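Chemist: Okay, sequence plus prediction incoming.
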Amino acid sequence: MADTRELEEQGIEGEEFEDPTVVDDDFDRLFGIVADGVVGAAGGLVGTTLMTVVLLIGESFDVFTRASFATVTEMVGLEGLLPPVTAGYVIFVLAGMFPWPLLFASLKDYLPGGRDPVHGIYFGTALWTGFVFAFYDGYAGLALVGYLAVTLVAHWVYGIGLGAVFEYLSTRPDTLV
């Protein structure tokens, strides 16, 4: 849309034009906020699903174990109430769908890279630094190298998936992001 000043300089008068510097009140409405949250959750679900596939591949090579998710259950104090691995995985998925996408949305413009999937790789690397210690299960030697490699690739895949969904939904004509 042309700037109001540009239109006036071109001699176009008598019509009302939207000023692009005015903030649209509709953006801050509850629906817009919820819709943006759904976009983040969708991106987080895609990223977490892709990450789970990589972790399961790592498990087939004995460099990751599903039992590590029980650690999450212990961290939040749910041991004894629910099956530990299942509860830990559900918490893991929820974290991948809600707080991490929110943090990504807040920080992505400050991360290196020109596109959201590239921002996601850097974001995933930052998340990996905590994950690698929290889910460590006593690996040594080549198993440790494999654990580090598989979990890093899993986080890169998470970031790429998260960023790709953000990028796709933000370039659509009726974008909510």
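Modeler: In hand now; what should we look at?

Chemist: C-alpha only now, for contacts and for neighbours.
Modeler: Noted.

Chemist: Spatially central residue for this protein, please.
Modeler: Central residue of the chain (C-alpha atoms, centre = their mean): Pro101, 3.6 Å from the mean position.

Chemist: show me what contacts that one?
Modeler: By C-alpha atoms under 8 Å, 6 or more residues apart in numbering, the residues touching Pro101 are 40-41, 43-44, 162.

Chemist: Please convert the buried members of these into ChimeraX selection syntax.
Modeler: Burial among those is assessed by 16 or more other C-alpha atoms under 10 Å; the matching ChimeraX selection reads:
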select :40,41,43,44,162
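
Chemist: Of the contacts of Pro101, just say which sits nearest to Gly120.
Modeler: For the contacts of Pro101, the residue nearest Gly120 by C-alpha to C-alpha is Leu162; the value is 6.5 Å.

Chemist: give me every residue that touches the residue nearest to the closest one when sequence neighbours are not counted.
Modeler: The shortest distance from Leu162 to any non-neighbouring residue, by C-alpha to C-alpha, 6 or more residues apart in numbering, is to Gly43 (4.4 Å). Counting by C-alpha under 8 Å, 6+ apart, Gly43 touches 97, 101, 161-166.

Chemist: Ok, Thr86 next?
Modeler: 69-70.

Chemist: distance of it from Phe98?
Modeler: Note on Thr86: its distance to Phe98, by C-alpha to C-alpha, to the nearest Å, is 18 Å.

Chemist: Pull the number of nearby residues for Gly138.
Modeler: 7 (other C-alpha atoms under 10 Å).

Chemist: Comparison target below:
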Amino acid sequence: MPVSMSQEVAGFDDESGLPPAVWEALQTLKAGIVSTGLMLFIFTIAEAETRFALGVPAAVAEFVGMPGQLYLGFAVFVFAGVVVWPLLFAAIDDNLRVIPAGEDVGIRGIVFALILWAAFLLLGSAGLQLEGPFFVLYLVFTLLAHLAYGYSLGILYARFTHQPTTQ
């Protein structure tokens, strides 16, 4: 598609015709959609394997400040996973380069997700009545889901925005 002189002067992206910041935000949201889908898949497997004894949906609702409102809490959780956290990651990605192995965007995504996991445990797990092996499974599955989310968010963000995955 030929680019008009006005698009070129205005700083629009050659391929999409969008301003670069808008194009990058849309690519970041794509990474958020895929990563949130992966996290939800892991949560679904965890719930199915434990016969729905882990209470992940209740923890999610608690985490977003809506205890007892599972559907609304789920919607807010998905919105945060698709929109809020990916855009926050994109905003602070350059600052995460100072961590050990921070030249790898996958590692930066994992560090970002570990912070989210810690917040999830502190804010979302307070009311759960888990004991013994169910508590351990809850910790393991929520950690795995967050690690998968962070890694995929970092890698897909870099891929979709045409950035190198390592420096």
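Modeler: Sure thing, it's come through. This is a predicted model, so every value here is computed, not measured.

Chemist: Map the residue nearest to the centre of structure 1 across to structure 2 for me.
Modeler: Here Pro101 of structure 1 is matched to Pro86 in structure 2, going by TM-score structural alignment.

Chemist: ok but Ile160 of structure 1 is inside a helix, no?
Modeler: Yes - checked against DSSP: H, G, I helix; E, B strand; the rest coil, Ile160 of structure 1 lies within a helix.

Chemist: quick one: what's aligned to it in structure 2?
Modeler: Checking TM-score structural alignment: Ile160 of structure 1 goes with Tyr151.

Chemist: close enough to count as contact, its match and Leu114?
Modeler: No - at 10.4 Å, Tyr151 of structure 2 and Leu114 do not qualify as touching, with contact defined as C-alpha atoms under 8 Å.

Chemist: Looking at the two, which has the bigger crowd around it?
Modeler: Set Tyr151 of structure 2 next to Leu114 and count neighbours by other C-alpha under 10 Å: Tyr151 wins out with 21 against 17.

Chemist: re earlier: before we move on, which element is the residue nearest to the centre of structure 1 in?
Modeler: helix 99-107 (DSSP states H and E).

Chemist: Flag every buried residue along the longest helix belonging to structure 1.
Modeler: Identified as the longest helix of structure 1 according to DSSP state H is helix 30-60. Neighbour counts over helix 30-60 of structure 1 (16+ other C-alpha under 10 Å) mark 36-37, 39-52, 54-56, 58 as buried.

Chemist: residue ranges for the helices of structure 2, please.
Modeler: 5-10, 20-49, 56-63, 70-79, 85-92, 105-124, 133-160.

Chemist: Need the residues that contact the third one.
Modeler: The list of residues contacting helix 56-63 of structure 2 from outside it, by C-alpha under 8 Å, 6+ apart, reads 43, 47, 67-70, 72-74, 77, 120, 123-125, 127-128, 138.

Chemist: rerun that using 7 Å as the cut-off
Modeler: Residues from elsewhere that reach helix 56-63 of structure 2 (C-alpha atoms under 7 Å, 6 or more residues apart in numbering): 67-70, 73-74, 77, 120, 123-125.

Chemist: can you list the residues you listed in TSV and add neighbour count?
Modeler: Shown next, in TSV, are the contacts of helix 56-63 of structure 2 (neighbours: other C-alpha atoms under 10 Å):
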residue	neighbour count
Pro67	17
Gly68	13
Gln69	14
Leu70	16
Gly73	22
Phe74	18
Phe77	19
Phe120	20
Leu123	16
Gly124	23
Ser125	21
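
Chemist: and which of those is nearest Asp93 of structure 2?
Modeler: Phe120 (20.6 Å).

Chemist: Setting aside sequence neighbours, what's the nearest residue to the closest one?
Modeler: Phe63 is the one closest to Phe120 of structure 2 (C-alpha to C-alpha, 6+ apart), at 6.0 Å.

Chemist: How much space separates the one you found from Phe160 of structure 2?
Modeler: Computed as C-alpha to C-alpha, the Phe63 of structure 2 to Phe160 of structure 2 distance reads 29 Å.

Chemist: What of Val84 of structure 2?
Modeler: Counting by C-alpha to C-alpha - Val84 of structure 2 and Phe160 of structure 2 are separated by 17 Å.

Chemist: again with Val140 of structure 2
Modeler: 29 Å.

Chemist: Between these two, point out the one with more neighbours.
Modeler: More crowded of Val140 of structure 2 and Phe160, by other C-alpha under 10 Å: Phe160, with 16 against 13.
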